[in-house]
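[1] can't give you the sequence, but here's the structure:
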């Protein structure tokens, strides 16, 4: 099954100009990097020439476009999309689901999440539920999106001691996502939504390309006198040839200290005792 977000795409010239701007490349820069004449590229961008399929793929490689966006570029040029988008629930993805389930399970008793390109939480292990249940006093989170979890004052935000540090870093990631995929209207909409939350500093509304997201960040929660500190690692699928696989990532949380690790083990023991009591 091919990606479905392909109707009503912009002309290829407009898309190339948008991507050049996102990558900060002039028309000449792109032509040189792709090994084509600047004149021919100019004709492609103005609609005077139709690029070959091979040229479209070469330009996409040069612009380091995600698979979803490569499909869009191909369709804009009049060609069929190249990369499938296979739903995770389909039988052909069974092996992938087993791998994901295994990673999530092995992370116990510490939280782990499966997240898509828009930070929607698609799956989580039991530890994630236990920690969230503690932090939210048994309430169900109103969101299934990690950014909304962090920015909404009624959600996990009120439990994060270093919220401004965490939120600022996530905002840099979101700005980078929007800049990296300029045709992604959903990412732009998510950015607009996040900026409406109270307490978001004015300067977070503009991307600062000089400041990169932090490679490793510690999240410090505090609730009922408990301090929980986690750092996270991200796992992605290497050299994916499917849109769905490229956009998935697994976030695994590790305890920063023994107190956090001990509390996670305590939550498991408490759950077992309650199950036996029932």
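    Perfect, I can see it now. If you're wondering where the values come from, they're calculated on a predicted model, not measured in any experiment. Residues are numbered from 1 along each chain as shown.
[2] rest of the way, CA atoms for contacts and neighbours
    Noted.
[3] could you point out which element follows the helix or strand hosting residue 101?
    Here residue 101, judged by DSSP states H and E, is contained in helix 94-106. Following helix 94-106 in sequence order, the next helix or strand is strand 112-115 (DSSP H and E).
[4] how far out from the middle of the chain is that next one?
    Computed by C-alpha atoms, centre = their mean, to the nearest Å, the chain-centroid distance of strand 112-115 equals 11 Å.
[5] nearest residue to residue 171 other than its sequence neighbours?
    Distance criterion C-alpha to C-alpha, 6 or more residues apart in numbering; nearest residue to residue 171, sequence neighbours excluded, is residue 204 at 7.0 Å.
[6] Oh, that last question was meant for residue 114, not what I typed.
    With sequence-adjacent residues excluded and distances taken as C-alpha to C-alpha, 6+ apart, residue 114 is closest to residue 250, at 4.6 Å.
[7] Which of the residues in the longest helix along the chain are classified as buried?
    Counting residues, the longest helix in the chain under DSSP state H turns out to be helix 258-277. For helix 258-277, burial by neighbour count (16 or more other C-alpha atoms under 10 Å) applies to 260-261, 263-265, 267-268.
[8] Take these and write them to JSON lines, including distance to residue 198.
    JSON lines is the format used below for the buried residues of helix 258-277 (distance: C-alpha to C-alpha, whole Å):
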{"residue": "260", "distance to residue 198": "30"}
{"residue": "261", "distance to residue 198": "32"}
{"residue": "263", "distance to residue 198": "31"}
{"residue": "264", "distance to residue 198": "31"}
{"residue": "265", "distance to residue 198": "35"}
{"residue": "267", "distance to residue 198": "32"}
{"residue": "268", "distance to residue 198": "35"}
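[9] this is the comparison structure:
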């Protein structure tokens, strides 16, 4: 039986119109633009946002789709308007998720000897391949529990940042990704994570640095350049998500695959895998 995600009292105490207005404002879309996009009058949308009109569940889902609201928040909207949530949240280890989990693990294992991980909505590692396990073994114990978080592991001064030669560039990229995640997810745990990493001394120093002007032609991608065991590794990354998910866990799951950015890195990773 599907387990439907229930929002907390704090999440649902706000009227649905207020929630819509907050998301619309965050997306920087006017009432007029949104009304035209979903084919209703601006007056009707105004009434919905101010609570003078109760929207149908279909209208809520139309607005949510146009604003690209995450499935978790859509359930919150439905509950706030007095409707039942529509999207399940299956645990990754449940029987119904077995096929999807196996597909992700197969993708990660096929990617060996290059590192690959599957991440939840907070960018905690939930699945990984052998190459990623070898890299994560370099982390100190305090960054391994209760779970490995990519932002914490990569930005903490005792984590991968200690091995990252281009931390100014790579760290700035990660901070931008984390900022976008906070704005799109509106999640308290992400907000707490942002506050935590911005208190790291190396991140404080990074934010105080003057941006360096690129003297040569910039590379196509920002690599993560690490020095491990006397070898310099250069890696770029891709992010993959499920198409058309109707479950919150699958909607929030992403796969991050690292690839060698040069021949030297490719040779080293293949040798390490062997």
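    That came through, no problem. The structure displayed is predicted, hence computed values, not measured ones.
[10] My read is that the residue nearest to residue 171 of the first structure contacts residue 170, right?
    No. With contact defined as C-alpha atoms under 8 Å, residue 204 of the first structure does not count as touching residue 170 (10.4 Å).
[11] joint contacts of those two?
    By C-alpha atoms under 8 Å, 6 or more residues apart in numbering, residue 204 of the first structure and residue 170 have no common neighbours.
[12] Have a look at the two and say which one is more surrounded.
    Neighbour totals were compared for residue 204 of the first structure and residue 170, and residue 170 leads with 18 against 15 (other C-alpha atoms under 10 Å).
[13] and that one, what pairs with it in the second structure?
    Aligning on TM-score structural alignment places residue 170 of the first structure opposite residue 174 in the second structure.
[14] cool, residue 226 of the first structure as well?
    Per TM-score structural alignment, residue 226 of the first structure is aligned with residue 231.
[15] what's the answer for residue 66 of the first structure, then?
    Residue 66 of the first structure maps onto residue 70 of the second structure when the alignment is built from TM-score structural alignment.
[16] Run a quick check on that match versus residue 185, I expect a contact.
    Yes. Residue 70 of the second structure lies in contact with residue 185 (C-alpha under 8 Å); the separation is 7.2 Å.
[17] a strand runs through the residue nearest to residue 114 of the first structure, doesn't it?
    Yes. Under DSSP: H, G, I helix; E, B strand; the rest coil, residue 250 of the first structure sits within a strand.
[18] coming back round to it: check contacts around the match of residue 66 of the first structure.
    By C-alpha under 8 Å, 6+ apart, residue 70 of the second structure lies in contact with 185, 251.
[19] What's the separation between it and residue 250 of the second structure?
    Residue 70 of the second structure is 11 Å from residue 250 of the second structure, where distance means C-alpha to C-alpha, to the nearest Å.
[20] Kindly report the same for residue 177 of the second structure.
    When distance is defined by C-alpha to C-alpha, residue 177 of the second structure is 20 Å away from residue 250 of the second structure.
[21] Pull out the buried residues from the longest helix anywhere in the second structure.
    The residue-count maximum for a helix in the second structure (DSSP H) belongs to helix 167-185. Buried residues in helix 167-185 of the second structure, counted by 16+ other C-alpha under 10 Å: 167-172, 174-175, 178, 181-182, 185.
[22] Just the closest of these to residue 18 of the second structure, please.
    Of all those, the one sitting nearest residue 18 of the second structure is residue 185; the distance, using C-alpha to C-alpha, is 16.7 Å.
[23] Next up, the contacts around that closest one.
    Applying C-alpha under 8 Å, 6+ apart, the residues near residue 185 of the second structure are residue 70.
[24] Kindly state which residue of the first structure is aligned to it.
    Matched by TM-score structural alignment, residue 185 of the second structure corresponds to residue 181 in the first structure.
[25] Grab the nearest non-local neighbour of residue 47 of the first structure.
    residue 13 (6.4 Å).
[26] In three-state terms, label the one you found for me.
    Secondary structure, three-state DSSP: residue 13 of the first structure is helix.
[27] what ranges do the strands span in the first structure?
    112-115, 121-124, 218-223, 226-236, 249-255 (DSSP state E).
[28] My guess is the match of residue 170 of the first structure contacts residue 151. True?
    Yes. If you go by C-alpha under 8 Å, residue 174 of the second structure and residue 151 touch, sitting 7.0 Å apart.
[29] Can you find the partner of residue 124 of the first structure in the second structure?
    Aligned counterpart of residue 124 of the first structure in the second structure: residue 128 (TM-score structural alignment).
[30] OK, contacts around that match?
    Counting by C-alpha under 8 Å, 6+ apart, residue 128 of the second structure touches 105, 108, 115-118.
[31] Across to the first structure, which of those residues hold up?
    Among those, the ones still in contact in the first structure (both residues aligned by TM-score structural alignment, their matches' C-alpha atoms under 8 Å) are 108, 115-118.
[32] got CSV for those, with neighbour count too?
    As requested, these are exported to CSV (neighbours: other C-alpha atoms under 10 Å):
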residue, neighbour count
108, 25
115, 25
116, 28
117, 28
118, 24
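[33] Now do residue 7 of the first structure against residue 81 of the first structure, distance only.
    Using C-alpha to C-alpha, we find residue 7 of the first structure at a distance of 12 Å from residue 81 of the first structure.
[34] And the residue nearest the centre of the first structure?
    Most central in the first structure under C-alpha atoms, centre = their mean is residue 117, positioned 3.3 Å from the mean C-alpha point.
[35] Spatially, what comes nearest to it if we skip its sequence neighbours?
    Of all residues not flanking residue 117 of the first structure in the chain, residue 247 sits nearest, at 5.1 Å (C-alpha to C-alpha, 6+ apart).
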